[in-house]
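**Student:** sharing a sequence plus its predicted fold:
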Amino acid sequence: MLWRYLDKKSMFINRLTKRVLILLVCLVCSWPVYCAEKVILISPSDSPNDARGEYAFTLLQKALNASQLNQNYQVELSQPINEARAYKQLTQGRSLHVMWAAYRAHWQQQLNQINKPILKGLLGQRVFLINQQEQVRFNQINHLHQLKALNLGTGHIWSITPILKRHGFNLVTSSSYDGLFAMLSKQRFDYFPRGINEVIAEYRYRKPQYPNLTIEKTILLQLDLPVYFYVTPSKPQLAVDITRGLDTLEHTGQFDRLFNQYFAHLDQALNLSTRKVFKVAQ
């Protein structure tokens, strides 16, 4: 009886030991998930209908994955927030950590700018959202001064706005990203310049709400508008890791592959090679 008892006890201990080992293996394998540092990427606007952040989100996560040495990161997108509030919170670094935005000289004084343009100039390549009946008028524009004579819609604090103002464009501004589409529909201005990286998705999403909306077919407005990641000064190591990760992605070709995955179709989709090109010097 004693031997049977000892055998049963031994079998129980062996089973328990195996279960403990399995549990330990699971914990070790999942440790990076539980220990990952959360990185909050700021949404591109205060609109819940703005999907422009997908590329930046994917690129940032890939860069941080590629840079991992002693730290794991998990990127999350913030709730919609306007740019002024986002900038203020980013300087504090309490709950928001990274923002992707067009270059602003004064931001370099308060934030860590990652000096690698993530859109390779696409945001500065502008086509227009217009009302359908206006296409005939745009067909007749052959010089930049003709374009400047029309009214242009833009964001009140967007980085492109002071550039356009300095070059003599007639601006109608709004603090609301969503509001600009409504204003265009109501003919408060004549055209709404959009980066070629964003215009197709915006058009498809807004077309059901604004049936008269269309993408202008003949003009490409070019200006220098690089886009960077900006990192809160409260996380200097995060800025170092993003830089290292982007360098790795570039060296391995992953940067170009991701970029082409999102944007290689734009030339054909927007007929860029056949458009009249108007360049705005910096």
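**Tutor:** Looks like it came in fine.
**Student:** switch to C-alpha atoms for all contacts and neighbour counts from now on
**Tutor:** Noted.
**Student:** following the longest helix that the chain contains, which helix or strand comes up?
**Tutor:** Secondary structure of the chain read by DSSP state H shows that its longest helix is helix 2-35. Going down the chain from helix 2-35, the next helix or strand is strand 37-41, by DSSP states H and E.
**Student:** whichever helix or strand comes after that next one packs against which elements?
**Tutor:** Towards the C-terminus, the helix or strand next in line after strand 37-41, according to DSSP H and E, is helix 54-67. Packed against helix 54-67, as judged by 3 or more Cα pairs under 8 Å, 6 or more residues apart in numbering; DSSP states H and E, are the following elements: strand 73-77, helix 236-252, helix 254-263.
**Student:** put this beside the first:
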Amino acid sequence: MPRLRLLPIIFALSSLSLAPVSTATDDIQTIKMTPKQSEEDVSHDYLVQLVARSTQLAEEHFGPSKIEFMPIMLSQDRVLQLLGIGGVLDIVSSAPTAKREASFLSVKVPIFMGLLGYRMMIISPEKVATFEGITTEEQLKNLVACQGTAWPDADILEDSGYKVLRVDKFEQMFEKLHDGGCDYFPRGITEGYGELEYYNENNPDKPLAKFDSILIHYQVPLLFYTSHSNYELAAKMQYGLEKMVENGELEALLKNHPVTQSAFPLSKWESSTIYSVPNRRLPKSVPTFKKELWLELNSQP
């Protein structure tokens, strides 16, 4: 999208400071984040807690921070463009691509310690029997997965022969499950159960179902990104998140947060069938060699 088309959005957010990292006082750094993608985006609270705690741990070396939110939510493409322009947004979470690694500064600690790459499926109740009858990966590939238009996941799945329907808005994916546009919505085991619970509580007349006897796995971490001019914020987040890994707080947050706790204990997945999908697009800059940053499930053949 041309930058000129973003000008109205920038002007609409003009109440926010136009410094790369604004300060409410000379001492407190304001970190501007995106709001929820939709009411179903229950993982947002986890991300906010992670930013708050990691920056708190870094206060001694980088000073205190506070978090503010953009007043409106935009598509991921527009959010990343705003991050690149600078001034109205300081940090976003996104799956890494070569382009994003070149365009922005990433904080090289996987937000969900790699568990985001293990995908359960949200489906319509009418499709439960279909999914329970799956015995081969080819059968799953013949069904249609809902994915975001700009999500790297869509490319990863298509590279391996999966059928994908790309959808612009997060909340639309749940509707596509009902109208038959998609057969399933793959979600990380750290996010899908919370999203499904929230959706069903608020849509009792048209509930959706889970299917997790089969998981899809591809290595796609979620990372925090900021602009190149925000190098101090990137360093602050890197320091704080590494501390959370070192002292066990990151794994503890995963185990205890209402959204992510359903993934634990990890031993519960030992009887699940896991179809591994290669991620040929994973940038080499992602620290896959740092084993302390990643959690893994035991796969069944």
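**Tutor:** That came in fine, so what should we check first? Note that the structure is predicted; figures quoted are calculated from it, not measured.
**Student:** about what we covered before: work out the gap between the longest helix of the first structure and the centre of the chain.
**Tutor:** The chain centre lies 47 Å from the centre of helix 2-35 of the first structure; the measure is Cα atoms, centre = their mean, to the nearest Å.
**Student:** what does Ser95 of the first structure correspond to in the second structure?
**Tutor:** By TM-score structural alignment, Ser95 of the first structure lines up with Val88 in the second structure.
**Student:** now that match: how far from Glu68 of the second structure?
**Tutor:** Distance of Val88 of the second structure to Glu68 of the second structure, computed by Cα to Cα, to the nearest Å: 11 Å.
**Student:** quick one, which of these two is more surrounded?
**Tutor:** Under the criterion of other Cα atoms under 10 Å, the comparison of Val88 of the second structure against Glu68 puts Val88 first, with 29 against 14.
**Student:** what sits in contact with each of Val88 and Glu68 of the second structure?
**Tutor:** Counting by Cα atoms under 8 Å, 6 or more residues apart in numbering, the common neighbours of Val88 of the second structure and Glu68 are Lys32.
**Student:** one step back: Val280 of the first structure is nearest to which of the helices and strands packed on helix 54-67 of the first structure?
**Tutor:** Closest to Val280 of the first structure of these is helix 254-263 (Cα to Cα; 22.9 Å).
**Student:** how close does the residue mapped onto Val231 of the first structure from the second structure sit to Met33 of the second structure?
**Tutor:** Following TM-score structural alignment, the counterpart assigned to Val231 of the first structure within the second structure is Thr226. Plainly put, Thr226 of the second structure is 10 Å away from Met33 of the second structure if you go by Cα to Cα.
**Student:** with Ser227 of the second structure instead?
**Tutor:** Look at Ser227 of the second structure and Met33 of the second structure: by Cα to Cα, they are 13 Å apart.
**Student:** list residues touching both of Thr226 and Met33 of the second structure?
**Tutor:** The contact lists of Thr226 of the second structure and Met33 share Asp90, Ile91, Val92, where a contact means Cα under 8 Å, 6+ apart.
**Student:** whatever helix or strand Met99 of the first structure lives in - contacts with which helices or strands?
**Tutor:** Assigned by DSSP H and E, Met99 of the first structure belongs to strand 98-102. In terms of contacts (3+ Cα pairs under 8 Å, 6+ apart), strand 98-102 of the first structure is packed against strand 37-41, strand 227-231.
**Student:** ok, and what's touching the first one?
**Tutor:** To tie it back to what came earlier, the one meant is strand 37-41 of the first structure. Contacts with strand 37-41 of the first structure, where a contact means Cα under 8 Å, 6+ apart, come from 57, 71-78, 95-99.
**Student:** okay, stretch 109-118 of the first structure sits on what stretch of the second structure?
**Tutor:** Aligned using TM-score structural alignment, stretch 109-118 of the first structure spans residues 102-111 in the second structure.
**Student:** between the helices and strands packed on helix 54-67 of the first structure, which gets nearest to Ile157 of the first structure?
**Tutor:** Evaluated over those, closeness to Ile157 of the first structure peaks at strand 73-77, with 21.8 Å, by Cα to Cα.
**Student:** cool, thanks, signing off.
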